[in-house]
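>>> would you be able to build a 3D model of this:
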Amino acid sequence: MARRWAAQLAGTNGVTLSAGELEGVLMSVAEEAYARADTAKEAAIQRFADLYSATPVGVLLADQEGRVLDANPALTHLLGHRPEDLAGKPVTDLCATPKDTEAVLAGLEDLRSLRKSRHREPVELEHAEDGPLRTHVTIAGLPGDTPGTIYPVLLVEDVSELSLLREALRKQNVQDPLTGLPNHRSFVNKLEATLALPDDDQIALVYLDVDGFKVVNDGLGPGAGDQVLRHVARKLEDTFSGHGAFLARLSGDGFAVLMRGALTSAAVIDLVEEAMTELAEPVYVDGKGIGVSVSVGIVVQDAHGRTQEDLHRAAEITLHRAKENGRAQWMLFEEELDSRDRRRYGIGAVIGGALENGEFELEYQPTVKLDGSDEIAVVNAVLRWNHPEHGVLGPDEFFPLADTTGMTPSLGRWLLTRSMADAAAWHAAFPATPDLCIRLPLRFAIDPNLVGIVRDQLESTGLPSHKLRICTDAAALSDPRGEVLEALAVLADLDVKITLAVAAGADLELIHTHQLPVGFLILAGPLVDALASEGPEADTARKHLAALLERAAALGVKRIGAEGVHTVEHARRLRELGIVAGRGRLYGRAATADEITSLIEQRGPRPVGS
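Have a look, this model is predicted:
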């Protein structure tokens, strides 16, 4: 070819070289180009070999019959085989199950017939020592030695750790890691699936809370608390697992049991009592025997037409009722009680918004002197709630709920600040005004900030401290959560008058026991009520009241009032015993701040010297 091209070029105008010389030049160029092509080919082959050896993905080369020709180091390491052990074996010998063998054979067939690579898919391959290994395999092809031939290549990725991670995450999503029980999400899913079944069965939902769990956690540490929870989980499993029950841990110390079938309330209660008996046996943690009790709410109803939300709320409310009734007991769902409790909890849930929206207001109950003058000695501040749905609610209806929701301090502060502002306005307008008496709700009475709030309000309103009376009772004085006695002593030093509400002689003895700085008593309860009646009951009440007043005088308290004065005769009998003032139905309904202003104008107290 070089000779022919040289002969043609030699006859061309402008070419000065002979044909022989041209042939030599062309041969040199050809040899140089060939050498360069060989070098590029060898470099490409070397790059492929390096990639094949270094890639972390397992690569298996097979022949057209699907037998192993070669495997890179990543694959032999992954499967625990030596290259010579794999050579000549059918690729399918590496598959762990018949299903995996079918998947690989299908991929090889697709490659032969359709010239189509098989997409990445999960396949379990057999490790030489450790058994099945989870992998992802992609089957591709490389051109063979002769035209039209194709050799399979298997690209193998180890996904066993990824699979383990996914399984761990799945378990975290549906399983409680401490007890091994299903978690709250899993329980909700199970409940919804159970309710979706077509059978017209009974469904039982049992909610359990460990009583006093915070005492265990705080007293012995969270490690002991964890052991107690695992103990409770085991005991509940022992009791309920043989009855087709689904058991879960819902919260910190809360558990739930779900059952469906031909159930009766009596049968479910029997299981609950059995579990409570088992749990009563102490669990020992570091040699310390910890007693465990649970409060239980039980709901047994027709499954048809129920929703997960309705059943959950019914079980929660029934559990709350069990706790309120003293703990360590079960309560069975009752429709009537459920309606009542839903109303109560519905009221308690919106106290914060009601306070912000101005639904609360103050009323004042006048306490009138029993000497016939009808002078107002004291006005007692009372908080009312104008509820948009349930009408006017008194303190007894919402303060217990406010304790549960943590709203009592906010309500107590509002009561204190508003009433003291009203009293300051009366004092500024009139030469003589009645004292303001505030009976604080229990949770606010034990508030450590009480003294600071009172001091700030005295300063900001200008109300003289001696015009303020703070009323307390035996419940507040006995409550271990606050330093009530110290607070009362500080308030007395500020010249605030301390009043004690008394229902019986035992309440009176608190003055002596705690050396209380009490200047006034307010009597209420059965003894005062009985004095309004006739016959032996009134005589007995008179004797007890006389003894109580004698003891009060001995303790240095001589100014005593009564609550619940019904009639003129009732007032007379109280006055004869030495009670100096009273409030109740005889003196009219509670009044607004403006109405109290009018009463002060009409009925005093009288200015000094008049």
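
>>> use CA for all of it now, contacts and neighbours both
Noted.

>>> residues contacting residue 307?
Residues near residue 307 by Cα atoms under 8 Å, 6 or more residues apart in numbering: 192, 195.

>>> distance of it from residue 203?
Here residue 307 is placed at a distance of 11 Å from residue 203 (Cα to Cα, to the nearest Å).

>>> gap between the spatially most central residue of the chain and residue 417?
Taking Cα atoms, centre = their mean as the criterion, residue 251 is the residue nearest the geometric centre of the chain, at 7.0 Å. In this view, residue 251 and residue 417 are 39 Å apart by Cα to Cα.

>>> alongside the first, I'd like the structure of this one:
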Amino acid sequence: MESPGLAALFNLPREGMVALHCMHNGWLVMLAFIVATAAGFTTLGITERMVHARRRRGRLTWGVLGALCMAGGIWSLHFLCMLAFRAPIPIHYTLPATLASLIIALITAALTMFTLNKPALPLRRYVVSAVCIGLGISAMHYSGMLSIVSPASQHYDPRLFVLSLILAVAASLVILLLAMHFRRRTTSRQRLLKLGASALVALAILSMHFTGMHAMTLVVPEGTPLELQPANDTLQLGLSIGLVTLMIVVISLGAAWTNRKLQSKERDLRRVNALLRKLDHAQASLKKAAHHDALTNLLNRRGFNALFAEKLEEHSEQHRDMAVMFLDIDHFKRINDSLGHDAGDELLQVIAQRIRSAVREGDAIARFGGDEFCILASLEQQDDARLLAQRVMQTMKEPIALAGRSMVMTTSIGISLFPQDGDACDELLKHADMALYQSKGSGRNHFTFFSERLRSKASFELELEEDLRKALARDEGLQLFYQPIVDLRSGRTTKLEALVRWQHPQHGMLSPDRFIGIAEANGFITELDGWVLRRACQDVARFQARGHPPLIVTVNCSALNLAHEQLPDEVDQALRQSGLQPQMLELEVTENALMSNINRAISLLQEIRQLGVSLAIDDFGTGYSSLAYLKRLPINTVKIDRSFIQDLAATEEDRQIIQAILAMAHALRLQVVAEGVETQEQVSFLRDQGCDFMQGFLFCRPLPMAQLESFLAERPELPLPLSGQISLV
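Below you'll find the predicted structure:
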């Protein structure tokens, strides 16, 4: 026996040699195909695992396993097909050449896995890699052919030899492209496609192998005994190799499947962790939204209360002082009314930033809503609260550019201290609010510390509120006093102004300035105004029914009631129930009440005027009305505020103002009433200037209706100074 190796020439000898007719065992070829398909499928799965491995060590491990699986599959296909080869001469295989073909297969498979571990490559790189891998597969095949030891020599057809190389390169390119395609996450349908692709690759390599085998011709010298060799040993060896290879492939496939399941669980776990992180983030966002103001990003009331409770407990344990400061922006409503709510929101953001810059690190700031803010500050010494309040007020006074304007805002502050003013959150907040209310009531733009006096005042006002509600509900204690309004031309009383008084069971007779503000602040001024209107109409109707001359009664209407849409109906109902003629009723509204909502006020007053009721502007000259608005108002009378009358004798400016008001009112055909007349000099000046009516203590103080009847019976006319009798110039 000899091992001639690859023939140096590709031409068959012409004389003295016999070409052998060879065949293959179909079962071993089928086994080789199955082994190659399984190996290809497993290799594609391992490629997927390698690409998605998160660590470099994992990718290397999967790459080595994939190379072993691929090399084993290709080499097993080749060797099983070699064992399936049947010739009429004895054939053996040398171990060194067989091992060499296995090593070449391993190197080729390693190159394949190295290429597949890269990201997407240009087609040129794929072609180069395919050529290298294809030549490697061919080298494995032909080195395996070199392991054949037999009496025959091998001769190759050059065309089929080249074709086998081309098929090897084409199969390699198909392997790379399919592997790159299937290395992504696969579904059940794609696994079936992957199995089909593996069978296609196995068929391509098998075609390359048989093309190479078909290119080979075995020749022996003439006279060589020919006899087909038994296949028992070869078949057993082939089956053993195939089974071992299949076991290796199955184990690799099982490892890949197990890893895929583990990775799937790991991905699920990462997904769950990601969802948990998103949930935590969402909870944090919701918590922030629930505890922070969206406009200023400060704490809201809920967040402040939670923090306040923690701070209070901490300061109580450490015996430290703390200040609670309520802030309210002075006249903030004017910004919303004049510039709009967007400008108001922008202003609130600027104010929040300024407050934040004025407080110290560790102090808490909250916006409770609207223009109301609250500061929680730790105190090292008692004067820290005063200094902080002054710093905040000074910061607020800096000009603010808003909607093309430069404006200066001020703030009122109320302060309560822990533990002096309370040891509970609600108590401290309530006391700070009382102090803020005092600051606003004292002219605004300053701060006030809570004191027991404020507590007593608040308690007193709360008591008055409860008692006033009971008085209205039971119609007890409230009384109407009437002050005459005198006609300056005749000296006769032609009008009465109804003024409410309250006979309190503990505090005696209370004037309106003691309880009107309470009614307005607590939302039942409409009920009080309605009671005054009904009682005044009833009293004057009875007065006339007893034979007295008809008198016009004037009733005050608060600013809040002027915005009440049902006001015309209430006036009409009061007239109908009392039987008083509409021309005997005059409704007084203050100038500031009219200007707060002029368009709505004009509409309501026109409805009341259509009933036949007269209308008057009270406290004229103290507000912001203009001649343009005055022309639009359906009024009959203006009343000059008492502040212009008091210093009439000494102040030239007040005399000029009165002259201007009289001239303007008479030009608009309006009657004029002067309030607060107390001296004959004032009467003389007003009569000389053509004033129509006057009222004041000079003639009569407000009296109950019973006493007023006696007074008017005794003095039907009041003596007036002659024109020009007293000069005020």
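
>>> A strand includes the residue nearest to the centre of structure 1, no?
No: Residue 251 of structure 1: not assigned to a strand; according to DSSP: H, G, I helix; E, B strand; the rest coil it is coil.

>>> neighbours of the aligned residue in structure 2 for residue 432 of structure 1, just the number please.
Using TM-score structural alignment, the equivalent of residue 432 of structure 1 in structure 2 is residue 549. Neighbour count for residue 549 of structure 2, taken as other Cα atoms under 10 Å: 10.

>>> helix or strand: which one has residue 549 of structure 2?
Taking DSSP states H and E as the definition, residue 549 of structure 2 sits outside all helices and strands.

>>> roughly how far apart are it and residue 234 of structure 2?
145 Å.

>>> next one: residue 327 of structure 2
101 Å.

>>> more neighbours: which of these two?
Neighbour tally, residue 327 of structure 2 and residue 234, criterion other Cα under 10 Å: the higher count belongs to residue 327, 26 against 18.

>>> OK, contacts around the aligned partner of the more buried one in structure 1?
Matched to structure 1 by TM-score structural alignment, residue 327 of structure 2 sits across from residue 208. Contacts here follow Cα under 8 Å, 6+ apart; on that basis residue 208 of structure 1 touches 254-256, 294-297, 319.

>>> for the residues you listed, which one is nearest residue 596 of structure 1?
Checking the contacts of residue 208 of structure 1 against residue 596 of structure 1 with Cα to Cα, the nearest one is residue 319 at 44.9 Å.

>>> check contacts around the closest one.
For residue 319 of structure 1, the contacting residues are 207-208, 295-298, 330-331, by Cα under 8 Å, 6+ apart.

>>> quick check: nearest residue in space to residue 204 of structure 2, chain neighbours excluded?
Using Cα to Cα, 6 or more residues apart in numbering and skipping residues adjacent in sequence, the residue nearest residue 204 of structure 2 is residue 171, 5.6 Å away.

>>> I'd say residue 311 of structure 1 and residue 205 touch.
Yes: at 7.4 Å, residue 311 of structure 1 counts as touching residue 205 under the criterion of Cα atoms under 8 Å.

>>> who's more crowded, the two?
Remark: of residue 311 of structure 1 and residue 205, residue 205 carries more neighbours, 24 against 19, as counted by other Cα under 10 Å.
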